[in-house]
Structure formats: structure tokens, C-alpha cells
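J.: sequence first, then the predicted structure, then my questions.
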Amino acid sequence: MKPKTLHQPFEVHVADMDCWNERPLIYHFFEIVRIMDGTGTRETNRNRFPYRPGSIFLFTPLDCRGFHAETPTRFCSIRFSEVFLSEFKSEQDKERITNWLKQLETIFAHHNRFEELLIRNENDCRMIASLIQHLITEYEQRQAHHKENLRHLVTLMLNVIARNVEVGGPAESNGTREGLINRVLLHIQRNLANPEKLRVEYLARHFHISPSYVGEYFRKYTGESLQSYIATSRIRLVAQRLTQSNLTVGEIAAELGYTDESHLSRQFRKHHGTSPMAFRKGLAQVA
């Protein structure tokens, strides 16, 4: 699939959906999309969810994303890189934002694949709409301190979105099998750097499932094996780190729990057909 990169650390676009006539693309940046008018379908990584006026979507780097409009649609797109959010003066702020971005990755990776992202609180919906309008004004007028204001507005908006995701809906909080698989998937996403918490024995104890049934249960509700899902999810994070950070391959391997750099490189080549460094150089050439 064709990639699309961001040429500035932060961009805001208000446009009609006509620009989405081409096939879904893989984007190498974070994006918040708010539907202003119209109805249709949002596609992310081959999953489809309906949209309507007021719908809000957040996409993480390397999501393949697209829209299929059923009625004339107008939207606001807020696009930013990890560099944009980490341009703070102190190392403490930078570390805080880096950790916060990692949490967002796990939350939204789950929802983009398995569930529609819903903002259930009406006050939060109104707050996000107001924040987006302020973002558009700051971006267009570019007055003094507008970059700092844009960062704070984006951070506040993402915090509001994240708390709605973390609260979860009925399917995630009830005792059904579907609710349980959602909790298992979120646990895996949040512990990709901690292999011990991804072992069958740990999952069985933590979620009160028979160890002999964990693999069968996981495949039944996701359509793939537990180990395949974990391996693919970790490689996806590796690709995001290569795209969004200046970390070395060895540092990424240490962060995500690989045995060493060579282990990571073998697994990455198996999924992408190229080495991590060649992948990173290819992105630089596209940009």
C-alpha cells in the first residue's frame, strides 16, 4: 500500500471528503479526524465503522486508513508527529510525553482493530469540538506562542479522548466472553515489552482461564493464534519506533523485550522482508 508522510511536525486541514477518493493509504503520523458534515464509513486496517456528524477518529502511525462517503462529507484533520509533541524545553516534560504517547499507542491500536472509538460523554464531545475550533484558529492566525498553544490543545484533546476509551463500554465491563477477549487484548498491547506477562501460564492465572484453553479461546475470538498476534503487534511497534523516533535498533530491542538486536532484526525481516535499517532508510527517501 502507498505510504503518505508528513512534511511538517503539525498540520491542520479542513476539507471535503473528495480527497479520499484514492485507495486507503498507510500514514506515517498521528491523526485526529472529526467529521463535520456527512455520513459514510471509516476504514482502518481493513476494519470498517460508520461515521456521522461529530464522529471522531484517532489514527496512530502505520495505520492504513481511508473513508468511503455515502453523503457529501466535510471533515477536519489534525496531523502531527511525535516530534511535535516532544518539543518541550525540559527533559522531564519530554520523558512524560514519550511515556504518554506509548500508552496512547496501545489504547488506540486496540480500538482501531477491534472496536469503534466512541466519545460517550456529551460534555466531552462539546469540549473536543471547542478545542478543534481553537486549534484551527491558532493554526490559521499563527500569532505569538501559537506552537506552544497548539501542543497544549492537542494534548488536552487526546487526554479527553483517552479517558473515554479507558472507561470502556458495556462490552468491556460485563462478564461476557466478548468482554473478556477485549480485556485480554488490551493486556497484551500494554505489556508487549514484558514477555513474562504474555506467557500462557500468566494469562491463564490473570484471566482465570484454563492454560490448555488459552490458545483455543484466543483463536476463536480473534481468528489468529496468540503467538502470531503478539509477534505482529510487537513488530508493529518496532516499525512505529523506526518511523517516529531516533532510537537505535538495539535501543528498540531493549525497550520491547527482544533478546537482542539480531533477534529483533530476524523477526522484522520475517514480517517486512527487509532489515530495520533498510526500512528506516526507505522512509527517509519517501519523505
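T.: In hand now; what should we look at?

J.: C-alpha from now on. contacts and neighbour counts both.
T.: Fine.

J.: what comes up buried for whichever strand or helix holds residue 204?
T.: Using DSSP states H and E, residue 204 falls within helix 200-207. If you call a residue buried by 16 or more other CA atoms under 10 Å, then helix 200-207 has these buried ones: 200, 203-204.

J.: do the same with stretch 7-19
T.: 10, 12, 16-17.

J.: ok, which stretches of this protein are helices?
T.: With DSSP state H as the criterion, the chain has helices at 82-85, 91-114, 122-141, 146-167, 170-173, 177-190, 200-207, 211-222, 226-244, 249-255, 261-272, 276-286.

J.: got the angle for the second one vs helix 146-167?
T.: If you take axes from the mean of the first three to the mean of the last three CA atoms, to 10 degrees, helix 91-114 sits at 50 degrees to helix 146-167.

J.: same question for the third one.
T.: Using the same axes, to 10 degrees, one finds that helix 122-141 and helix 146-167 are set 160 degrees apart in direction.

J.: so for residue 47, what's the nearest residue that isn't a sequence neighbour?
T.: residue 113 (6.5 Å; CA to CA, 6 or more residues apart in numbering).

J.: and the one you found, how many neighbours?
T.: When neighbours are defined as other CA atoms under 10 Å, residue 113 has 15 of them.

J.: so it makes contact with residue 48?
T.: No. Judged on CA atoms under 8 Å, residue 113 makes no contact with residue 48 at a distance of 9.2 Å.

J.: can you tell me which residue is nearest the centre of the chain?
T.: Nearest to the geometric centre of the chain sits residue 60, at 3.1 Å (CA atoms, centre = their mean).

J.: who's in contact with the nearest residue in space to that one that is not next to it in sequence?
T.: Leaving out its chain neighbours, the residue that sits closest to residue 60 by CA to CA, 6+ apart is residue 30, at 4.7 Å. By CA atoms under 8 Å, 6 or more residues apart in numbering, the residues touching residue 30 are 58-61, 79-82.

J.: please list the members of those that lie in strands.
T.: Among the contacts of residue 30, DSSP state E puts 58-59, 79-80 in strands.

J.: residue 182: neighbour count?
T.: Neighbours of residue 182 under the rule other CA under 10 Å: 21.

J.: any idea how far it is from residue 189?
T.: Look at residue 182 and residue 189: by CA to CA, to the nearest Å, they are 11 Å apart.

J.: how about residue 210?
T.: 21 Å.

J.: these two: which is more packed in?
T.: For residue 210 and residue 189, the more surrounded residue by other CA under 10 Å is residue 189, and the numbers stand at 23 against 14.

J.: grab the nearest non-local neighbour of the more buried one.
T.: Per CA to CA, 6+ apart, closest to residue 189 is residue 106, 5.2 Å.

J.: show me what contacts that neighbour?
T.: Here residue 106 is in contact with 186, 189-190 (CA under 8 Å, 6+ apart).

J.: how about residue 202: what's its closest non-neighbour residue?
T.: In space, and not counting its chain neighbours, residue 202 is closest to residue 196: 7.3 Å by CA to CA, 6+ apart.

J.: another one to put next to it:
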Amino acid sequence: MVKKNLYKPIEVEYKLVEECPLTKSNYTFFQILYVISGEGFAIINDHKTTYRPGNLLLFVPNDHHTLDVPKPSEFLLIKFNRNYLNTTKTPENINSLIHYAPDLQGCILQNEDDKLMVKNICSLIVSELKNGTYNHNEPIVMHFLNALIFITTRSIITNQHVLLTQNSEVRIQKIISYVQEHIHFPQKIKAEIISEKFGLSKNYLSHYFKNQTGETISRFIMQHRLKLIEHRLIFSDIRVNEIVDEFGFADESHLNKFFKKHKGVSLTEFRKKQNKLA
């Protein structure tokens, strides 16, 4: 399997694909695929789903994916990496993208207004690429790309909130967003701080959170931190002491103990194993 990297923070590409299938590769970056024309199948981690015009698909780093293209299809492909995400102003959206995206299958867009907006944005981008005016109007195109990625992350968050439970409250959505936004600040996501902020007793908070999501808030926080740390280890060259500072651990020993408790290996062993797999 070929490993592919992205050396710019973000790239955009128009593709007319006539061959079947596209080669399976291991990508180290995010990709948004918008289907302009054609029908076929996307295989993501051995899960097969159909694609058709107007669909927006998201591929995350370390996904194994390919396209089965039975007839010519047109795609707009937006590729972006961690460097791009680091420049955004909405960390809770970034964390949601990393946390929830691997569980998604098929078209992300559920809202009709979003579908129309994405179609118009993609048409403008394709027009710039086909007319050869992309380089001349790159700042304008970048605004389109930023909007497209924002709509994607917003759709992921909205879809996840809908899936929590049919009777989920606005408050649980706000608690989850608060935790994601402050995941790098352990003092701000302690049970007593969250319960006070959202008008719940400390004892009731865990019961309320589990009733709404199916898991305790302490486990949600642990899993979310762990997933983000794994992402840093796999898809960046960030040093362990930088991860310590980013997530508010006391020192490298504290971080290593936390990671080994839940993953069974040290951070160094985990990174070496992932590099061998790549």
C-alpha cells in the first residue's frame, strides 16, 4: 500500500476519473470529496457505500479507502493537513472532526440548505480551476475552501448531536462542545467546574451525561484526550514534551502513564509501531 503525504497545508484538485478502481493508498491527511457527476461506490475501511452527484464524503488520516468507478465520474477533491487545522479559530470544530469523523460513512450532508450551499461553492471552485484563474484568484478560492471545510465540520457536529438520543437536550450538546473546546485545559473540565457551569450537581452530572450519551463524562473526556493524542503521534512529528504542554499533563512520566494505562504501550512504542505499519 502506497503512503501519500501532503506538503502544503491545503490543496484542491478537479478530477475526471474513467478507470475502475482507484488504487488503495494510505493517506496522512484529511480529504473532502465532492461528487460532481457519475455514480459508483466508495469503500472506506472495508465498508462499501454508494456515491452520487451532490454527495460530500470525508476521508480521515489512516483510513483505507478507494473508489469503485463503473462509469466516468467528476470529483472535486480538497486535501488538508494538521498545519491547516492549526490555523483555524475554532478548536472545538477541529477536535470534533478528529473525534467523530472516523465513525462516519457515506454523505455527510443531511441539510438541504447545506447541500445547495456546497453545490454552489464547489461550482465556483471548479470554474476557477477549469478556467485557469485559480492562481490569480487564490485568496478568493481560499475563502470558498474555508467555507466548505467549516460546513463539513458543522455537519459532523450536528449529525453527532442528533445521534446522541432522540430525546437529547440542548444542554448535553453544550456540555460536549464545552469539553471539546477545553480539552487542553484539565482544570476547566473537572466535574465540579462543568457541573457548576451548567447548573447541575456534581453527583447528578455523571448520571445525566450517561443517560444522554450512554457513557460517563469521565470516560468521554478520557477517550477524547486519548484519540487526540493518538492523532498527534501518528500524523505529526510533535515531540512528547510538546504533547505534555498541549494537554496539561504534569510531565512526560504522567502522560506516559496515562497513555500506557489505556493503550498498553508507551508513547514511543506506539509511534514506532505506527511508523512500521505505514
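T.: Alright, I've got the coordinates. Source: prediction; values computed, not measured.

J.: what sits against whatever residue of the first structure lines up with residue 236 of the second structure?
T.: Aligned counterpart of residue 236 of the second structure in the first structure: residue 245 (TM-score structural alignment). Residue 245 of the first structure is in contact with 82-83, counting by CA under 8 Å, 6+ apart.

J.: same question for residue 150 of the first structure.
T.: Residue 150 of the first structure sits next to 135, 138-139 when contact means CA under 8 Å, 6+ apart.

J.: can you pick the most crowded of those?
T.: residue 135 (20 neighbours).

J.: distance of that residue from residue 211 of the first structure?
T.: Separation of residue 135 of the first structure from residue 211 of the first structure (CA to CA) stands at 49 Å.

J.: ditto for residue 50 of the first structure
T.: Separation of residue 50 of the first structure from residue 211 of the first structure (CA to CA): 37 Å.

J.: cool, residue 101 of the first structure as well?
T.: Distance, residue 101 of the first structure to residue 211 of the first structure, using CA to CA: 33 Å.

J.: sorry, back to before: list just the nearest of the contacts of residue 106 of the first structure to residue 161 of the first structure.
T.: residue 186 (16.5 Å; CA to CA).

J.: that closest one maps to what in the second structure?
T.: Per TM-score structural alignment, residue 186 of the first structure is aligned with residue 177.

J.: quick check: its match touching residue 92?
T.: Yes. Shown here, residue 177 of the second structure and residue 92 form a contact pair, counting by CA under 8 Å, at 6.5 Å.

J.: could you tell me how many residues sit around the closest residue to residue 181 of the second structure other than its chain neighbours?
T.: Closest residue to residue 181 of the second structure apart from its sequence neighbours, by CA to CA, 6+ apart: residue 92 at 4.3 Å. The local packing of residue 92 of the second structure (other CA under 10 Å) involves 18 other residues.

J.: check contacts around residue 92 of the second structure.
T.: Contacts for residue 92 of the second structure (CA under 8 Å, 6+ apart) come out as 177-178, 180-182.

J.: of the residues you listed, which is the most crowded?
T.: Tallying neighbours with other CA under 10 Å puts residue 180 at the head of these, with 22 neighbours.

J.: gap between that one and residue 101 of the second structure?
T.: Taking CA to CA, one finds residue 180 of the second structure at 14 Å from residue 101 of the second structure.

J.: before we move on, back to that, return the distance of the residue nearest to residue 47 of the first structure relative to residue 119 of the first structure.
T.: 17 Å.

J.: what of residue 59 of the first structure?
T.: Between residue 59 of the first structure and residue 119 of the first structure the computed distance is 15 Å (CA to CA).

J.: now residue 138 of the first structure
T.: 24 Å.

J.: same question for residue 204 of the first structure.
T.: Noted for residue 204 of the first structure: a distance of 32 Å to residue 119 of the first structure, by CA to CA.

J.: now residue 233 of the second structure: closest residue in space, sequence neighbours ignored.
T.: residue 271 (5.8 Å).

J.: what's the answer for residue 211 of the first structure, then?
T.: Sequence neighbours aside, residue 204 is the residue nearest to residue 211 of the first structure in space, at 5.1 Å (criterion: CA to CA, 6+ apart).

J.: identify the residues contacting the aligned partner of that neighbour in the second structure.
T.: Counting by TM-score structural alignment, residue 204 of the first structure lines up with residue 195 in the second structure. For residue 195 of the second structure, the contacting residues are 201-202, 205, by CA under 8 Å, 6+ apart.

J.: same check, this time on residue 207 of the second structure
T.: Residue 207 of the second structure is in contact with residue 216, counting by CA under 8 Å, 6+ apart.

J.: mind running it again at 10 Å?
T.: Residue 207 of the second structure makes contacts with 214-217, as judged by CA atoms under 10 Å, 6 or more residues apart in numbering.

J.: what of residue 146 of the second structure?
T.: By CA under 10 Å, 6+ apart, residue 146 of the second structure lies in contact with 10, 84, 88, 152.

J.: going through those, which ones are buried?
T.: Buried subset of those (neighbour count, 16+ other CA under 10 Å): 10, 152.

J.: which one of the contacts of residue 146 of the second structure is nearest residue 70 of the second structure?
T.: Among these, residue 152 lies closest to residue 70 of the second structure (CA to CA), at 26.7 Å.

J.: distance check, the closest one against residue 179 of the second structure.
T.: For residue 152 of the second structure, the distance to residue 179 of the second structure - CA to CA - is 20 Å.

J.: kindly report the same for residue 143 of the second structure.
T.: Residue 143 of the second structure is 28 Å from residue 179 of the second structure, by CA to CA.

J.: which of these two has more residues huddled nearby?
T.: residue 179 (22 against 11).

J.: thinking again about what came up before, quick one: common contacting residues for residue 177 and residue 92 of the second structure?
T.: Common contacts of residue 177 of the second structure and residue 92 (CA under 10 Å, 6+ apart): 157, 183.

J.: dump the residue contacts of the counterpart of residue 224 of the second structure in the first structure.
T.: Matched by TM-score structural alignment, residue 224 of the second structure corresponds to residue 233 in the first structure. Applying CA under 10 Å, 6+ apart to residue 233 of the first structure gives the contacts 106, 109-110, 188-189, 192, 227, 239.

J.: and if you look at residue 202 of the first structure?
T.: By CA under 10 Å, 6+ apart, the contact list for residue 202 of the first structure reads 196, 208-209, 211.
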